[in-house]
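# next input, structure requested:
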Amino acid sequence: MQNVFEFETRSLHSLVKVFPDEELRNASYSQGSALRGETFTFQIAYRAPALTKPILVNVSSTLHDGAITLREVGLAPSELPCQRRHDENVLRVTPGLYPDPLYPIHGERGVVGIHYQWRSIWVTVELDEETSAGEYAITVQFATMTGEMLGEESFQLAVIPAVLPSQTLIHTEWFHADCLANYYRVEVFSEAHWELIEQYLQTAVRHGMNMVLTPHFTPPLDTQVGGERPTVQLVDVRKEADSTYEFGFDRLLRWIELCDRVGIRYFEFSHLFTQWGAKHAPKVVAMEQEEQRRIFGWETDATGEAYKSFLGQYLSALTVFLREQGLEHRCYFHISDEPLLEHMPWYRSASELMQAHLGDFPIIDALTNVEYYEQGLVKGPIPANDHIEPFLERGVPDLWTYYCCVQYRQVSNRFFNMPSARNRIIGVQLYKFQIAGFLHWGYNFWNTQYSLQAIDPYRVTDAGRSFPSGDAFLVYPGEEGPIESIRMEVFYEGLQDLRALQLLESLVGRDRVLALIEEELAEPISFSRYPLDAEWLLGLRERVNREISIATESSRKGESYDS
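Presented below is the predicted three-dimensional model:
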């Protein structure tokens, strides 16, 4: 709406990215629906005719107190917004400022209106499972410090009489414990570090992450050959004179107990061989002759007897510990990340060694070539979403998928410059193809490529001009804990879409749901072919909610769904 002072507001759905330097073309979005137990988000865009500060922002609603949070959508710089050979499904390709971080709005500090720049407020509605079904009004108001009303927008949210089911998808965003210690300047595994780990994992769990990369040894990921990242080793090692080893698991147990406390269900033990080839060992430090020293690393031949002997002793001790803790059904292991075909001899050696010692513990790895699965070298392959078709054709059970910086043509991803619908569509794709897990490498990677330097994520969002902005991290480091991002919120909306589709399937059957998804589409949905517009995705979710409501009411009355 617009008043005499020309202060403008507009209610928008969550898939709009509001740029300060362009006109707002999106129509008003003022009503939607959600299930009990769901997190629902939308935005209120605003524009002031002159520099105006502070602008106080308040919300009122018929929902219970505490259900609604307001945050300011901030701008983040990008020098590298996309790859050179990008497709056409992007918002812009130029370097500049992109909407992404979600900043808390602190009381009387309010927000600022800047000379006809559109900005937006992110509205988060958290519905608990006991929320009564019905219509709820939400009103967001803008005012000056003196109480002069500048503008307001109202939104109508319908709560469906059904509870969003629990997430079954296993979801991991790689957690970089060393980046927390670097940025906040705390000692690794000090009490301050443990507090940060818990804060950041709590935020991850609230957004659907239920598995965590667990650094039993410092993960050999994104590390320059010959270089090393700060030691974040959870397992204590003592090397004896006869090359036998003793292992201490106290710190690992604390990690597990923390994860249990915040809601992490699965443990993804970090890779035991180096990235892109499995030729070397990760950094392992041990007490040897009463001195702490690195005993394995880039100089270690992964096929040599010394490392084989160490791994045999370690995996035997670790699996005993995990079974004693009752964790045998919650733990996964990695060999080496993203091996290519030419790396197969080294990967084969590593795979045979690990399979001999791990028994039934699952081994998973991100890779491209289906030959690794066909030859039995990895039973849990994780192909990228642009290389998944051969794995689907072979009917790989419990298949996972992932994407990273090189998945930028046709498929879903979440770079700064991509439409948010391209981020959220992953939920429908995961549902259709019954994907068991999703992996991404960058929850909080606040380094340049190869970890040559730590970076300030508020200034560098592309890993030092190496990966498109939006690839390396989902959260920013705040003074009081993690600052979430638009991309994180929208990805979670996709996970909630997946759960809503699963709920509808339990009520009406899978064939009916698949037909609902693809009705009136020119071609079936795949990982590379899908509707691009946000309105289709939002409309699908409204249809799903409506069908859930009808089926739930029919069940309550003892009637068949068709009636």
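
# going forward, measure contacts and count neighbours with C-alpha atoms only.
OK.

# tell me the first helix or strand C-terminal of the helix or strand harbouring F155.
Using DSSP states H and E, F155 falls within strand 149-163. Downstream of strand 149-163, the first helix or strand assigned by DSSP H and E is strand 170-173.

# if you count neighbours, what's buried in the next helix-or-strand element following that following strand?
Note on strand 170-173: by DSSP H and E, the next helix or strand toward the C-terminus is helix 177-184. Using 16 or more other CA atoms under 10 Å as the test for burial, helix 177-184 gives 177-182.

# ok, then the element right after helix 177-184?
Following helix 177-184 in sequence, per DSSP H and E, is helix 191-206.

# centroid-nearest residue for the chain?
By CA atoms, centre = their mean, the chain has its centre lying nearest to E173, at 5.1 Å.

# would you convert the buried residues of helix 177-184 into a markdown table that also reports distance to P381?
Below are the buried residues of helix 177-184 laid out as a markdown table (distance: CA to CA, whole Å):
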| residue | distance to P381 |
| --- | --- |
| A177 | 25 |
| D178 | 27 |
| C179 | 27 |
| L180 | 29 |
| A181 | 31 |
| N182 | 32 |
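
# looking at those residues, which is nearest V188?
Distance to V188, by CA to CA, is smallest for A181 among these, at 5.8 Å.

# let's see this one next, to set against the first:
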Amino acid sequence: PWAVARYHGVKPFSPEHYRLLEPIYRELGGAGQKALTVTITDLPWNHQNFDAYHTLIPRVKNKDGNWTFDYALFDEYVAFGRRCGIGPHIHCYTMATWGNRVSYTDGQTGDTVRPVIRPGTPEHEAYWGPFLQDFQRHLKRNGWLDDTYIAMDERGPEDTRATADCVKKFAPRLKIAMPGNHPPSHFKGIELANYCQFIGHIDAPFLKEAAQRRAQAKITTFYVCCGPRRPNTFTSSPTAEPVWLGLYAAANGLDGFLRWSFVNWPRDPLFDSSFGPWPAGDTFLLYPGPRSSVRWEMLRDGIEETEKIRALRAKGDLAPSLRDALAEFDFKRAEKMDDATLAALVQRVRLGIEAATAE
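Have a look, this model is predicted:
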């Protein structure tokens, strides 16, 4: 949300800001977005964005050493996201920040303090433990507890375990969500209720794990970001690639798809869609206005086709020709396809869906 406020020159989370956010968030809600990302510390991804991300739950350390947490903005933002159709999940980033830096206000001086505390240390537990206990009580009062996850981003087993242990100790009803670069089995003994795998690391053993997780009512999805080169949703990506990504989840029995940013605009996205070292278009799919993009419309088409496939599969109406086409949705194969071959595969699936739904 901070990019929208900065670009339009409005105060973050003011009525004017929410007015500008609403059509963007309704676009996401209409496409089936299941999780609202909220920040519970400043700079959870360090300086990966043009605009700094700040906490939605300011905290003050009082003179007596106790903490005060202000949930007003968090509550307002979650309620807004739900009115726009996003949810029911709430993903809270993060207790394992990139760089291990956190922040709070010193109640005596009013200064912002930014210590570096690593998961698994006494300092980490002292900082997060009181918050988790209070946060769990607050979520329960609001009726949001069962929908809320403490989220981490591409953390290794050591930090993930330490964070999960801290959550289990102080707020055992909160769940863990994480996009990562390893299969869930790499995190032995850690309960990952929602796990998102980078597409480049998906293989047959991972898909077997995903099926086992589904039987346990756990969520398993996949993501792309600044990589791979293809298939992706960059400004330069051929139009069939976002559709292919939308279809990939249904083809491989996964629960959904994550793209790390929707409107994380660079300085002037209407002039230049690039930011930092990443491919142009990596940080956003919608332009200011909001104006749509071809790549967003194609991704949404793929997501809609996926829902049709789920419905056909549930009814037992998946024709052999459609099943055969979906069996070819393999990342390693797609990475080496030329544009025409990938587009032809997507078209085979679309024609198969059209034929099945017309009967």
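
# quick one on the thing from earlier: the residue nearest to the centre of structure 1 against G442, yeah?
Yes - if you go by CA atoms under 8 Å, E173 of structure 1 and G442 touch, sitting 5.9 Å apart.

# buried residues in stretch 540-555 of structure 1?
Buried residues in stretch 540-555 of structure 1, counting neighbours by 16+ other CA under 10 Å, are found at 540-541, 544-554.

# for D497 of structure 1, state which of those is nearest.
Using CA to CA, R541 comes nearest to D497 of structure 1 of the buried residues of stretch 540-555 of structure 1, at 6.9 Å.

# just the helices in structure 2 please.
Under the criterion DSSP state H, helices of structure 2 are mapped to 2-8, 15-30, 72-83, 122-142, 157-170, 204-215, 240-251, 294-315, 320-326, 331-336, 339-358.

# and those helices, which is most packed in?
Highest mean neighbour count among the helices of structure 2 (mean count of other CA atoms under 10 Å): helix 240-251, with a mean of 25.

# what's the mean distance for it versus structure 1?
Superposing on structure 1 places helix 240-251 of structure 2 at an average distance of 1.6 Å from its equivalents, by mean CA distance after the TM-score superposition for structure 1.

# so that helix matches what in structure 1?
Equivalent residues of helix 240-251 of structure 2 are located at 421-432 in structure 1, counting by TM-score structural alignment.

# from the buried residues of stretch 540-555 of structure 1, which single one is nearest T300 of structure 1?
Nearest to T300 of structure 1 among those: R541, at 52.1 Å, using CA to CA.

# and stretch 84-92 of structure 2, how far apart are its ends?
Taking CA to CA, to the nearest Å, stretch 84-92 of structure 2 runs 18 Å from one end to the other.

# starting at the chain centroid, how far to that stretch?
The chain centroid and the centroid of stretch 84-92 of structure 2 are separated by 10 Å under CA atoms, centre = their mean, to the nearest Å.

# neighbouring contacts of that stretch?
The contact list for stretch 84-92 of structure 2, computed with CA atoms under 8 Å, 6 or more residues apart in numbering, reads 22, 25-26, 28-30, 32-40, 78, 81-82, 147-151, 177.

# mind doing that once more with 6 Å?
Contact with stretch 84-92 of structure 2 is made by 25-26, 29, 33-39, 147-151, as judged by CA atoms under 6 Å, 6 or more residues apart in numbering.

# how about the contacts made by F187 of structure 2?
P157.

# what distance do you get for it to R155 of structure 2?
Going from F187 of structure 2 to R155 of structure 2 by CA to CA gives 10 Å.

# try Q347 of structure 2
Separation of Q347 of structure 2 from R155 of structure 2 (CA to CA): 37 Å.

# same question for T121 of structure 2.
Counting by CA to CA, the separation of T121 of structure 2 from R155 of structure 2 is 16 Å.

# neighbour-wise, which of the two wins?
Neighbour totals were compared for T121 of structure 2 and R155, and R155 leads with 17 against 10 (other CA atoms under 10 Å).

# check contacts around the alignment partner in structure 1 of P179 of structure 2.
Applying TM-score structural alignment, one finds that P179 of structure 2 aligns to A366 in structure 1. Applying CA under 6 Å, 6+ apart, we find A366 of structure 1 in contact with 337-338, 382-383.

# looking at those, state which has the most neighbours.
I382 (27 neighbours).

# map it across to structure 2 for me.
Using TM-score structural alignment, the partner of I382 of structure 1 in structure 2 is C196.

# do N182 of structure 1 as well
Aligned counterpart of N182 of structure 1 in structure 2: R6 (TM-score structural alignment).

# Q325 of structure 1 too?
Using TM-score structural alignment, Q325 of structure 1 pairs with N142 in structure 2.

# its match and A79 of structure 2: what is the separation?
N142 of structure 2 sits at a distance of 10 Å from A79 of structure 2 (criterion: CA to CA).

# look up how far Y347 of structure 1 lies from the match of P179 of structure 2.
A366 of structure 1 is 13 Å from Y347 of structure 1, where distance means CA to CA.

# cool, L540 of structure 1 as well?
Distance, L540 of structure 1 to Y347 of structure 1, by CA to CA: 43 Å.

# next: C405 of structure 1.
Distance, C405 of structure 1 to Y347 of structure 1, using CA to CA: 23 Å.

# measure A251 of structure 2 to R267 of structure 2 for me?
According to CA to CA, A251 of structure 2 and R267 of structure 2 sit 37 Å apart.

# again with A250 of structure 2
According to CA to CA, A250 of structure 2 and R267 of structure 2 sit 36 Å apart.

# A143 of structure 1 matches what in structure 2?
Using TM-score structural alignment, A143 of structure 1 has no partner in structure 2.
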